[in-house]
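Visitor: Test case, fold it:
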Amino acid sequence: MEDHNPIQEKQTIFKPFRQNGNETSLHIVYKALMARYDSNQALALLRDFCLTSISVENQRRGLELLYMSSFFDELEELIKVNRNSENEENRQWAYIYDIMLERRKTGEKIDPYKILSGLDKIKPLSQEVELLKVFLTVYSYNSLRKNGTVGSYFDTLHELTNTIADPLMAMYFHERLEDFLMFYHLLRNELILCRRYGYRLLNRTHNTFKHCVAHQKLALTYTLESYEQALYHSNEALQIAEQNGYTRLSHVITDKNFPFIAAVNGVYEGITTSDPIEKAHLDIAKGNIDDAVKVLEEIEQPSPFQEYYLGKALNDMDRLLSAYHRFTRSGNHFAAQFPIHEIKRIRKLDIEIMEEHRLA
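Guide: Got it, this is the predicted structure:
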């Protein structure tokens, strides 16, 4: 009976790429393995190739491959390799990916100001490090809800992405850029463009985490247009999150996205949430106005969304207008559509009441 040794088999597969102490560029290895195996098998082999790489270039570029393929445990291992590298540029890559990984693990709870302060001290040794630094800067401003500042990086990201010479890194950085553009156009309420980049991510990337986020964002874009489409993308996002152990995303989709989309559309049957604010939103949809108002009025410093919920519950135009202006001042023109939607509903209701009185 033939004895199969997985390690020896991998060494045999990798041997043509490692000759005389030299190692083939990760880009060439990627193309060769993708051509020979299905994408899941190829990515598993590429993961192991990166972890056993003897090339400083492949060791640092492997960080992006692992991150963009959602190999987060293996990414942590390769970060350590690069952190201990004698090559200064590799140490810069390790510093940036360590922060990216920590942001993902903590649900973006790492202090953005601390990240920005640390990035200021980095003097990039390559165009790739410069671009990674800008991406992480954008992510940090996003966490701070400085949406206007996020949008101001559009041209810089586009220009830097087009300067990347390595084909594999160029491919992955373009995916990152499209991820940013999906978010950017969502904030600007440019939903057709947002969906275009969302669907591109679904069709082009092997990153299951980004697939999950893309479906999550696509669901939101359909909230006011098609409950069925919004529900479809929410279910897809939840399925990916549960299959891959993305606990934080699974929680957000279940406790926040599903009830929000349902309540906006007046749906509440079979919808549950452990979030008291989203439960109040569902109570508004049910007509349990007193219960909703009791919860919402206890909030001392309501967020724009919470102010929108209270304005919706009370048919309070002043609160709805305040929520609208708070959203627009923060650069979130998409979220601003929800209080506007309620204002239009109230005005339509007022017109109908006036018409009834006129005909009475």
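Visitor: can we go C-alpha only for contacts and neighbour counts from here?
Guide: OK.
Visitor: element containing the residue positioned nearest the centre of the chain, please.
Guide: Closest residue to the average C-alpha location of the chain: residue 213 at 4.7 Å, with C-alpha atoms, centre = their mean. Per DSSP states H and E: residue 213 is located in helix 208-221.
Visitor: ditto for residue 338
Guide: Short version: residue 338 belongs to helix 337-359, going by DSSP H and E.
Visitor: in that helix, what's buried?
Guide: Going by neighbour count (16 or more other C-alpha atoms under 10 Å), the buried part of helix 337-359 is 337-340, 342-343, 346.
Visitor: Could you dump those residues into CSV and include distance to residue 168?
Guide: Putting the buried residues of helix 337-359 into CSV (distance: C-alpha to C-alpha, whole Å) gives the following:
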residue, distance to residue 168
337, 39
338, 40
339, 44
340, 44
342, 47
343, 49
346, 53
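Visitor: what's the following helix or strand after the helix holding residue 213?
Guide: helix 227-244.
Visitor: so residue 170 sits right up against residue 160, yeah?
Guide: No - with contact defined as C-alpha atoms under 8 Å, residue 170 does not reach residue 160; the gap is 10.0 Å.
Visitor: which residues does residue 198 contact?
Guide: Residues in contact with residue 198 (C-alpha atoms under 8 Å, 6 or more residues apart in numbering) are 178-179, 182, 214-215, 217-218.
Visitor: now residue 241
Guide: Counting by C-alpha under 8 Å, 6+ apart, residue 241 has contacts 209, 212, 247, 249-250.
Visitor: One more pass at 10 Å, please.
Guide: By C-alpha atoms under 10 Å, 6 or more residues apart in numbering, the residues touching residue 241 are 208-209, 211-213, 235, 247-251, 253.
Visitor: Let's see this one next, to set against the first:
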Amino acid sequence: METDGQAAGGGESEKRTRTEGNSDGESATTEEISEGDEITDDEQITELEDVTEEERARWAKIDRQIEWKVLSEEEEMDNYRQDWEFGYAHRFGSFDKETELSSMVSTYDTSVDAWAETALQVYSIKVEKAKLRWPLHVYGMVDIRDAVDHRRNILFNRKRDNCQIITKNDPYLLLTGPSRAIVFLDPAVFEINLKVKGESEDKEALIHQTYWCNGGSRLGVMSCSNKRCKINLSFMELEETVQATITSVQIIRGSWPRDYAGKVLCHDGSSHDELVLLDFRDGRNPPVDQDGNLDLSRRVVSVNVHNNMTVSVDASESRCAVVFTPEPGGLTESECDVDGHCRVKITVAWSLLVVLE
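Guide: Next comes the predicted model:
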């Protein structure tokens, strides 16, 4: 009997699949069949022209029965949460609990059990290829867990009534964390649960996935994706680090130049990328309190002990910058002038890293 494989493949061996199930449809099996295996008339593949409608219906039913079940994102995340609760809830409490470890554990006492250790620096989180109408009103949470306490270390967190508006030209999430250094002696896991505000809250899911970071590369841009969007995570593994907490950027003389958009940026000395500590576009209403402190969005940065850290303040096209040398503890301060309009004082608290809670 000439098979389709002989007609199309010039006699080359070809694998095909035969599926069998019982008349009740309770079970079905599949097996590979090679060219030359006999196929009885009542087992003809549905592509053949002489198959009756009844046989087509029978095979369609079997196809539905043996179709691999693909878990939804929510089902995958439910499984992940159950695994976490089984492994860690007895020691670290609720799945939703945030890390309580301070970024300044050795700032005032360097005798604590803390060290200069490997850390994961997160530079940016970017939304790409969203199959929705731009701009996007994004809310939800992105966090990361390390092996120190397996609790949430928040990177981005916004409620539905406080969305971040992102555009194709500026698709980066404004990060507010981490709240302490991400210790990277064991794998760390990103948890991404983002939504886009629309007319119906139950139809606003954008992406809900995890990304396991196992190390092995100094600099990475890794992606998570689904049919709705792609998320790029930009991070770097830094060895022998301390953590710097920028406790304040304070205007101590003058005032912020009117109508100037502003940024506060940090360069860790290990990457070409800068970390955004503050980004505001409205120079008429800068985020400054009554004492002149700029309200930073992000404060904690990991720094290799052999590199210097630079903090810069941008006002429109003008920039002032100060350089800090990493310390195991204590506070350091430095000042600079912003385009002749004001003088700012930057204060940094230094600390080693706790690796066991």
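Visitor: what's the TM between chain one and chain two?
Guide: TM-score of the superposed chains, computed with TM-score structural alignment, normalised by the length of structure 2, equals 0.25; 157 aligned residues with a C-alpha RMSD of 7.2 Å.
Visitor: ok, the residue nearest to the centre of structure 1 touching residue 249?
Guide: Yes - counting by C-alpha atoms under 10 Å, residue 213 of structure 1 touches residue 249, with 8.1 Å between them.
Visitor: Need the overlap of contacts for those two.
Guide: Going by C-alpha under 10 Å, 6+ apart, residues that sit against residue 213 of structure 1 and also against residue 249 are 237-238, 240-241.
Visitor: so after the longest strand anywhere in structure 2, what's the next helix or strand?
Guide: For structure 2, the strand that runs over the most residues, judged by DSSP state E, is strand 230-254. As assigned by DSSP H and E, the chain's next helix or strand after strand 230-254 of structure 2 is strand 262-267.
Visitor: After that following strand, heading C-terminal, what element do we hit next?
Guide: strand 275-280.
Visitor: For that next one, buried residues please.
Guide: Buried-residue list, strand 275-280 of structure 2, by 16+ other C-alpha under 10 Å: 275-279.
Visitor: Mind giving me the packing neighbours of that strand?
Guide: strand 117-128, strand 262-267, strand 300-304, strand 309-315 (3 or more C-alpha pairs under 10 Å, 6 or more residues apart in numbering; DSSP states H and E).
Visitor: still on that earlier bit, between strand 117-128 and the longest strand of structure 2, find me the angle.
Guide: Calculated by axes from the mean of the first three to the mean of the last three C-alpha atoms, to 10 degrees, strand 230-254 of structure 2 forms an angle of 110 degrees with strand 117-128.
Visitor: quick one: buried residues of strand 230-254 of structure 2?
Guide: 230-246, 248-251.
Visitor: quick one: secondary structure of residue 80 of structure 2?
Guide: helix (DSSP: H, G, I helix; E, B strand; the rest coil).
Visitor: and the helix holding residue 338 of structure 1, what does it pack onto?
Guide: Under the contact rule (3+ C-alpha pairs under 10 Å, 6+ apart), helix 337-359 of structure 1 is packed against helix 258-264, helix 304-314, helix 317-329.
Visitor: now that helix against helix 317-329, angle please.
Guide: Using the same axes, to 10 degrees, helix 337-359 of structure 1 lies at 150 degrees relative to helix 317-329.
Visitor: now the helices: where do they sit in the stretch 101-250 of structure 1?
Guide: For the stretch 101-250 of structure 1, the helices defined by DSSP state H, counting those that start in this stretch cover 112-120, 127-143, 147-151, 154-161, 167-187, 191-204, 208-221, 227-244, 247-252.
Visitor: Including distance to residue 352 of structure 1, could the contacts of residue 241 of structure 1 go into CSV?
Guide: Below are those laid out as CSV (distance: C-alpha to C-alpha, whole Å):
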residue, distance to residue 352 of structure 1
208, 48
209, 47
211, 44
212, 42
213, 41
235, 37
247, 46
248, 44
249, 42
250, 42
251, 41
253, 37
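Visitor: From the residues you listed, pick the one nearest residue 73 of structure 1.
Guide: The closest of the contacts of residue 241 of structure 1 to residue 73 of structure 1 turns out to be residue 209 (C-alpha to C-alpha; 13.6 Å).
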